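Colleague: Quick one, fold the following:
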Amino acid sequence: MELTEIWFVAIAVLWVGYFVLEGFDFGVGMLLHVMARNDAERQAMLDTIGPVWDGNEVWLITAGGATFAAFPEWYASLFSGFYVPLLLILLALIVRGVAIEYRGKRDSVTWRRWWDVGIAIGSFVPALLWGVAFANIVRGVKLDSHHDYVGTFGDLLNPYALLGGLTTLSLFVTHGAVFVALKTSGEISRRAATLALKTGGVAAVLAVIFLAWTQFHGGGVGTVVLAALAVLSFVAALGAIARGRQGWAFLLSAVAVGVAVICLFAVLYPNVLPSTVNPAYSLTLQNAAATPKTLGIMTRIAAIFLPLVVLYQSWTYWVFRHRISAG
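Modeller: Alright, predicted model coming up:
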């Protein structure tokens, strides 16, 4: 395997980590006003992600940094062409982070209510727009011969991309509900499990349609198998949550989200950003990559520090593994 392929796989793994971990953060944030009946329950829901949400965002920062260093052409075309949606995602993440930190700074119902709105909006916008962005990456965008994006913001809001956004949105809501069911006790846990079954049915239908449509953008036997595995894992997660097996439900939900992301990258390979103007203008692993020397240095650094990051974050989850009650 060449270094370009190694880093393509590495970036895919980073996005898998981000969507699996940050996905339930987004879900919890979007469900604050839907599931919690009082301020104590909202605080309990936020406490489930309190020790980990900022660490989960490290996966996004690392994925962006790795793309910039390993595939600078991809990074340049992606961040210029997708400037508006990525800016909206950034602003939403800032609002969400500030809201989580500032919510408890004053003993005021009105104060907390407005910050709760910020958390919900800051979770909704990325959950929707990440799906729109990745769907456009797989589908392809209007790149000219210089790899510059020549389309408009409206071109990014095509039916396939909007379906991708709704799919990630519904998946993250369900993933978050399953996480709350796992991490809390009592009535709020039972309510979360019930909600996960309701939203999970919608998410499963959207995921089937989206992954089936995705196969027309370069899929093969392998991607069909991945898509089927993602759907089956998600259905199994719903079955587990219905039987009260929250641990298995969360694990299977995480597998479903992760495999779905892998499927998108598998369909994309060997391109990193296809051109709908002319296939010859597409960005590929070869014409978007940095020099072999750069990739070699990055590989050695990643081999040393990536395991340390994974070990530290795993330790964090272990320390804060206990259930939380609204009391």
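Colleague: alpha carbons only for contacts and neighbour counts from here, please
Modeller: Fine.
Colleague: residue ranges of the helices in the stretch 101-250 of the chain, please?
Modeller: With DSSP state H, counting those that start in this stretch, the ranges of helices along the stretch 101-250 of the chain come out as 109-139, 159-183, 187-214, 221-242, 246-268.
Colleague: Could you identify which of these is most buried?
Modeller: Among the helices of the stretch 101-250 of the chain, helix 159-183 has the highest mean neighbour count (mean count of other C-alpha atoms under 10 Å), at a mean of 26.
Colleague: chain center to that helix: distance?
Modeller: Computed by C-alpha atoms, centre = their mean, to the nearest Å, the chain-centroid distance of helix 159-183 equals 9 Å.
Colleague: returning to that earlier point: columns distance to Pro292 on top of the helices of the stretch 101-250 of the chain, output as TSV?
Modeller: TSV is the format used below for the helices of the stretch 101-250 of the chain (distance: least, C-alpha to C-alpha, whole Å):
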stretch	distance to Pro292
helix 109-139	25
helix 159-183	34
helix 187-214	32
helix 221-242	29
helix 246-268	22
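Colleague: List just the one of those helices that sits closest to Ile6.
Modeller: Closest approach to Ile6 among the helices of the stretch 101-250 of the chain is made by helix 246-268 (12.9 Å; C-alpha to C-alpha).
Colleague: which residues touch the closest one?
Modeller: With contacts defined as C-alpha atoms under 8 Å, 6 or more residues apart in numbering, helix 246-268 is touched by 12-13, 15-17, 19-20, 134, 137-138, 171, 175, 178-179, 181-182, 211, 214-215, 217-220, 223, 226-227, 229-234, 236-241.
Colleague: Same check on stretch 318-327?
Modeller: Contacts of stretch 318-327 from elsewhere in the structure, counted by C-alpha under 8 Å, 6+ apart, are 40-41, 43-44, 47-48, 51, 182-186, 188.
Colleague: this one as well, want them side by side:
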Amino acid sequence: MHLHDVWFVLIAVLWTGYFFLEGFDFGVGILTGLLARDRTERRLLINTIGPVWDGNEVWLLTAGGATFAAFPDWYATLFSGFYIPLLIILVCLIVRGVGFEYRAKRPDERWQRNWEHALFWTSLVPAVLWGVAFANIVHGVKIDATKNYVGGFWDLFNGYALLGGLVTLTLFTFHGAVFVSLKTVGPIRERARAMATRVGLVAAAAAAAFLIWTQVHTGDGWSLLALVVAVAALVAAIGANLAGREGWAFACSGVTIAATVAMLFLSLFPDVMPSTLSGDWSLTVGNASATPYTLRIMTWCAGIATPLVLLYQGWTYWVFRKRIGTQHIAEGAH
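Modeller: Coordinates of the predicted model:
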């Protein structure tokens, strides 16, 4: 296996980690507008991810940085061709981060409500657009002989891509609802379980359609295996949620996201960005990669730094592992 193949796998792992962690993060943000009934419950939901949301976004920075260094042509074509959707995601992430920090700066209800609306929309929009972006990467876009994207903005919003956006939106919301039921006590925990069941059924239907479409279009034996794992894990997550086994439900929903990302990357390989104009113009792990020397340096750095980062982030989740409820928010704490 060549180093550019190894880094293709590592980038897939980084995106898997990002969608697993930021997935429930986005889901909780969406649930602040769907599940919470008052200011205290909205604050409770925000507190479930308060200690970890910024650490979750580090996976995105690492995935983007690794793509830039390991596959510069892929990075250049992707970020220039998908400039507007990725810019919208970036603006949402910036506003979302400000919302987490600024919401409690003033006790005024209107001030806090406006930031809560911002948190809802800046969680929902990226949850959709990430699915749209990755669906287009797998399905292929208009890339010419000079490795430039020559399509338009609205070309990115085709039927397959919109279905991909629906899948990530519903999967992340389901993942977030299961996380809330795992992290809270009281009535909101029960409502989160009920919400997870409803959203999970929609996610199962959308994911099955999207993954089967992907398999028919570009799949092989390995991607079919990932498809089976994804669907089975989602069914198991819904069943565990109905049985009140929240830990198992969260683990299975995480496996669903991991298997879905794995299927997309397995369907994509050895391309990194297929061209719909000519197969000869597609970006591959070979023609889009950096030099072997660069990849060797990156491999050594990743081998040293990655275990330390994983240990630190795992320790953070361990410290903040206990359940919380509205009773833990003092009267007038807003």
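Colleague: still on that earlier bit, whichever of the contacts of stretch 318-327 of the first structure end up buried, select them in ChimeraX.
Modeller: Per 16 or more other C-alpha atoms under 10 Å, the buried members of the contacts of stretch 318-327 of the first structure correspond to this ChimeraX selection:
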select :41,43,44,47,48,182,183,184,185,188
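Colleague: Could you identify the most distant pair in the contacts of stretch 318-327 of the first structure?
Modeller: Spanning the widest gap among the contacts of stretch 318-327 of the first structure are Pro51 and Gly186, at 21.2 Å by C-alpha to C-alpha.
Colleague: which ones are touching Lys183 of the second structure?
Modeller: Lys183 of the second structure touches Thr48, Arg321, Lys322, Arg323, Ile324, counting by C-alpha under 8 Å, 6+ apart.
Colleague: Just those residues: which are in helices?
Modeller: Mapping those onto helices (DSSP state H) picks out Thr48.
Colleague: Compare the contacts of Lys183 of the second structure and tell me which is most surrounded.
Modeller: In terms of neighbours by other C-alpha atoms under 10 Å, the contacts of Lys183 of the second structure top out with Thr48 at 23 neighbours.
Colleague: who's in contact with Trp53 of the second structure?
Modeller: Shown in contact with Trp53 of the second structure (C-alpha under 8 Å, 6+ apart): Glu22, Asp25.
Colleague: Please identify the residue in the first structure that aligns with it.
Modeller: Using TM-score structural alignment, the partner of Trp53 of the second structure in the first structure is Trp53.
Colleague: Can you tell me how far its match is from Ala63 of the first structure?
Modeller: Trp53 of the first structure sits 16 Å away from Ala63 of the first structure, going by C-alpha to C-alpha, to the nearest Å.
Colleague: now Lys105 of the first structure
Modeller: For Lys105 of the first structure, the distance to Ala63 of the first structure - C-alpha to C-alpha - is 32 Å.
Colleague: same check, this time on Asp107 of the first structure
Modeller: With distances taken as C-alpha to C-alpha, Asp107 of the first structure is found 38 Å from Ala63 of the first structure.
Colleague: Comparing these two, which shows the higher neighbour count?
Modeller: Neighbours per residue (other C-alpha under 10 Å) separate Asp107 of the first structure from Ala63, with Ala63 holding more: 19 against 9.
Colleague: Next one: Leu211 of the second structure relative to Ala259 of the second structure, how far apart?
Modeller: 11 Å.
Colleague: if I look at the two, which residues touch both of them?
Modeller: Common neighbours of Leu211 of the second structure and Ala259 are listed as Leu227 (criterion: C-alpha under 8 Å, 6+ apart).
Colleague: for Gly219 of the first structure, what are its contacts?
Modeller: Ala266, Val267.
Colleague: can we see that at 7 Å?
Modeller: Val267 (C-alpha atoms under 7 Å, 6 or more residues apart in numbering).
Colleague: Also Val199 of the second structure?
Modeller: Thr170, Phe174.
Colleague: Kindly report the same for Asn136 of the second structure.
Modeller: Leu156, Ala161.
Colleague: ok, now Ser289 of the second structure?
Modeller: So Ser289 of the second structure contacts His4, Ala70, Phe71, Pro72, Asp73 (C-alpha under 7 Å, 6+ apart).
Colleague: element containing it?
Modeller: For Ser289 of the second structure, there is no host helix or strand (DSSP states H and E).
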